[in-house]
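> Need a 3D model of the sequence below.
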Amino acid sequence: MDKPLLPTEDASESSPYVNAIFAVLGFAYLFPYYAMVQPVDYWRLLFPNSNVEVVISLAYTITTVTTLLLLVCAGGVLRYTRRIVSGLAAQVLVLGALPAIALLAQLSARYLAVLFSTVVIAIATSFLDSSVFGLATLFPHGALEHVQLGIGLSGLFAAIFRVVSKSCFPPSMVQTSTTVYFAAGAVVVAGAFIAYILLLRLPITRRCMHTTKQTAFEMRLLRKIWRNEGLVMLAYATSFIVFPGAISAIPSFQFPWLNDSAWWQLILLTVFAAMDVVGRYSAQYRCGLTARSVWRVVALRLLLVPLIICSTKGVWLTHDAISILLVVLMAFSNGYCGTLTVVLVNDCVNASELSATGMFSSLSINLGLVLGAAIGFGLSHLLHF
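Predicted coordinates for the structure are as follows:
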């Protein structure tokens, strides 16, 4: 008899193969957002008088939350394949079309094109977000954590690849380097199709999807998880008050020439992405934290927000080493607290409620993103950064 092409781990055990596939899905579905906020120099070339990264972040999060709210209200059992395939297809198309924005002559037309692209990517990501999180909760311990790890790796890869694409071309070819960057992003997202097909072929997938009874979201479930979902929202809101807007606006105090070339901004965003991954990986070590005690670290990181804003405005904290330290602390705590709060929500529910809980956790994350982005947008106008 021929040997099976794919592993057949028992559904009661954690599977490295399955975890790797979920990491790929987490990596791919959020990459388009990171790809849009990373090329700071490109957006400043197209929009010299505005911080368009903040606008992209705000438009993305508002659209994502609205779509997720509609999905939650619609209820019903998730149709994973339909949502995942259509969401990935939409993301690939938009990433492939993004370079054409530079061909538009009028600034207003460019602005509308960026907003439209952001909205489409946000809607597609909402379908993917709720589906991937909901599906991962049905699998053994480790799948959900690897989705979060993949998300962090996505941000890191987006940052590193932007640095590489910028380095390979002279400063006068920003549009060319960004076109290559977006095209590579489209290829990355397209690769997630293969990962999902491989996942569907695994026996463990069939067992998890068909033997675990799924329930639609109900208010009864919300009464069990609202406190921990609130912590999920707060953890992500804290980060997005300063990311990417305030962090990308921190100047280099010791090396001013890095500001003019936008290298300093890329360095800070890359440091953030790298430490976010470290934090997400470290979330497997709970350090005694439980669903009842995790609020302490979530609340403590609020102190980083005013410190980062002081660095952005050049008040008191005017050294590059301090700026990097603050970014490291914010990024690591974002990865650690963001992942751990989501995982700990599942400790509050039973098996039949996991899928609905995963979908609501996705909504809580994005509610935190839109809250943080809105506050960050207001602060950027109030404090002029």
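> C-alpha only now, for contacts and for neighbours.
Noted.
> and the nearest residue to Leu58 once chain neighbours are set aside, how far is that from Ala184?
Nearest non-adjacent residue to Leu58, counting by CA to CA, 6 or more residues apart in numbering: Ala373, 5.3 Å away. Going from Ala373 to Ala184 by CA to CA, to the nearest Å gives 27 Å.
> So between those two, which is more surrounded?
Taking other CA atoms under 10 Å, Ala373 and Ala184 do not tie; Ala373 has more neighbours (31 against 17).
> residues in contact with that one?
54, 57-58, 61, 237, 240-241 (CA atoms under 8 Å, 6 or more residues apart in numbering).
> Apply 6 Å and report the result again.
58, 240-241 (CA atoms under 6 Å, 6 or more residues apart in numbering).
> Could you check how far it is from Val114?
From Ala373 to Val114 the distance is 17 Å (CA to CA).
> Check Arg301 too.
32 Å.
> just His141 next, same as before
Distance from His141 to Val114, by CA to CA: 39 Å.
> higher neighbour count, these two?
Ranked by neighbour count (other CA under 10 Å), His141 and Val114 place Val114 first, with 19 against 16.
> mind listing what's buried in the helix or strand where the more buried one lies?
Element membership for Val114 (DSSP states H and E) is helix 107-136. Buried positions in helix 107-136, judged by neighbour count with 16 or more other CA atoms under 10 Å: 110-111, 113-115, 117-136.
> Sequence B follows; please return its structure for comparison with A:
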Amino acid sequence: MDTSIVAATTNPKGKYCALAVCWLLGIGCLLAWNSMLTIVDYYAYLFPRYHPSNIITIIYQSFAIGALSVLVHKEARLNTRRRNLFGYSLFSLGSLAVLVLDLATSGRGGIGSFIGVCVISAAFGLGDAHVLGGMIGDLSMMTPKFLQSFLAGLAASGALTSGLRLVTKAAFKNSRDGLRKGAILFFAVSASFELVCVLLYAFVFPRIPIVKYYRGEAILQGAETVAADLAAGGGTQVAPTNQDVEAPRYVRRLNKRDLMLLYSDLAVTLFSVYVLTFSIFPGFLSEDTGKHSLGDWYALVLIAVFNVSDLVGRYVPVVKKLKMKSRRGLLITSLGRLLLIPAFNITGIYGSQGWMISLMSVLGFSNGYLTVCVITSATHDLLAPEQNALGNLLVFFISGGMFVGVACDWLWLIGKDW
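You can find the predicted model right below:
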């Protein structure tokens, strides 16, 4: 018997350590992409004719949804350890590549540099497909608390990059050289942090006793994807001893078709949430912000408001009384968010910046809140292989919603001078 696992089940430190690592890994999942997204004003300065905010986003999402299509189909036979380590390594190398590209071209624009940025954006999309689906599928076999922490980390990456962007903009001013210094700092931080995530996932996370317990239990239920992770942690399965370890409820095996039929409403909910969010964020902010008293700070403030609101929304369901559990209620609420499209359009034309900031906070809060409510409640009462499969399917619908939303984002350009 692995005494370290017994210690974790009687000592909450194992759980809290896992929660902290999940949060950090969530940050790493989107930090590289958020860094590229947050310095879009630098790319808009370098590539004014190419609409970089829209182009790099749709390239990112195209590669993410394409890779996910393959990974979801083969998720039951994939090595989750290799999948996640590949994704985090790709984030770290891609962030480093942005630095090398900028230094090699001395910060000059042009079609060659833009193509390089697009290639790196595609690499980030490929990494996202590996990590997001891999981590959510893996954590779905454990406890909703770990999932919530990881999902909160995703939002925290946006909030952190927005805060850092505001600081660098103030420190380096709005000159071309200042924008470049801020971009270099962003990706130096991103490359370093992604390397930390590689090390955390490779050497720390699999050794946490409570994580070893859940993975051992998943293998007993027929999961093949976490065998390498369990071996890396040196864990063996034992019975839980307290409420920190939630025993699974065993039900019949379901295939992907059965899962889609049973959880189609949740898939539609997540799809509609992300279609709406990404039809507005971030393209609308860079194309339709107009002229306001905040000047060139306006778009950055709106992005920061969205990211902070998204983070807050992901923590609200921690309070059980505030967590929406009705699947019908979640679906109706997600569809009701479509009213935000005419609200943003009208506010963009006639409203003040205060109204726009308020709308952006509603968009971010509802995005984070609904995401956590759906994902943390979706995999209850399933066996580990089914939890992993459903987690990957839900990520596929999130990515699909992002892709469609980014495509719709171009509609804001209709009638404008290209």
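> TM-score for this pair?
With the length set by TM-score structural alignment, normalised by the length of the first structure, the two chains reach a TM-score of 0.90; 376 aligned residues with a CA RMSD of 2.6 Å.
> In three-state terms, label Gly94 of the second structure for me.
Three-state call for Gly94 of the second structure (DSSP: H, G, I helix; E, B strand; the rest coil): helix.
> Just give the closest residue to it, not the sequence neighbours.
Leaving aside its chain neighbours, Gly94 of the second structure sits nearest to Ile120 (5.8 Å; criterion: CA to CA, 6+ apart).
> ok so, going back, now the contacts of Ala373 of the first structure in TSV, with secondary structure?
TSV is the format used below for the contacts of Ala373 of the first structure (three-state DSSP):
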residue	secondary structure
Leu58	helix
Phe240	helix
Ile241	helix
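> Which of those residues sits closest to Thr290 of the first structure?
Nearest to Thr290 of the first structure out of the contacts of Ala373 of the first structure is Phe240 (CA to CA; 24.2 Å).
> so what's the counterpart of that closest one in the second structure up against?
Aligned counterpart of Phe240 of the first structure in the second structure: Phe278 (TM-score structural alignment). Contacts for Phe278 of the second structure (CA under 6 Å, 6+ apart) come out as 402, 405-406.
> which among those residues gets closest to Leu359 of the second structure?
Gly405 (17.6 Å).
> by how many degrees do the host helix or strand of that closest one and helix 111-140 diverge?
In this structure, Gly405 of the second structure sits in helix 384-409 according to DSSP H and E. For helix 384-409 of the second structure against helix 111-140, the angle by axes from the mean of the first three to the mean of the last three CA atoms, to 10 degrees is 150 degrees.
> Just give me the match in the second structure for Glu218 of the first structure.
Using TM-score structural alignment, Glu218 of the first structure lines up with Lys256 in the second structure.
> And that match, how far from Glu386 of the second structure?
Look at Lys256 of the second structure and Glu386 of the second structure: by CA to CA, they are 8 Å apart.
> more neighbours, those two?
Between Lys256 of the second structure and Glu386, Glu386 has the larger neighbour count (other CA under 10 Å), namely 26 against 14.
> And the more buried one, what's its match in the first structure?
Per TM-score structural alignment, Glu386 of the second structure is aligned with Glu353.
> And that match, how far from Arg220 of the first structure?
Computed as CA to CA, the Glu353 of the first structure to Arg220 of the first structure distance reads 11 Å.
> measure Tyr50 of the second structure to Val40 of the second structure for me?
In terms of CA to CA, Tyr50 of the second structure sits 12 Å off from Val40 of the second structure.
> Tell me how many other residues crowd the residue nearest to Tyr263 of the second structure when sequence neighbours are not counted.
The spatially closest residue to Tyr263 of the second structure, leaving aside those adjacent along the chain, is Ala378, at 7.7 Å (CA to CA, 6+ apart). Around Ala378 of the second structure there are 21 other residues, counting by other CA under 10 Å.
> Report the separation between Ala378 of the second structure and Asp417 of the second structure.
Ala378 of the second structure is 45 Å from Asp417 of the second structure, by CA to CA.
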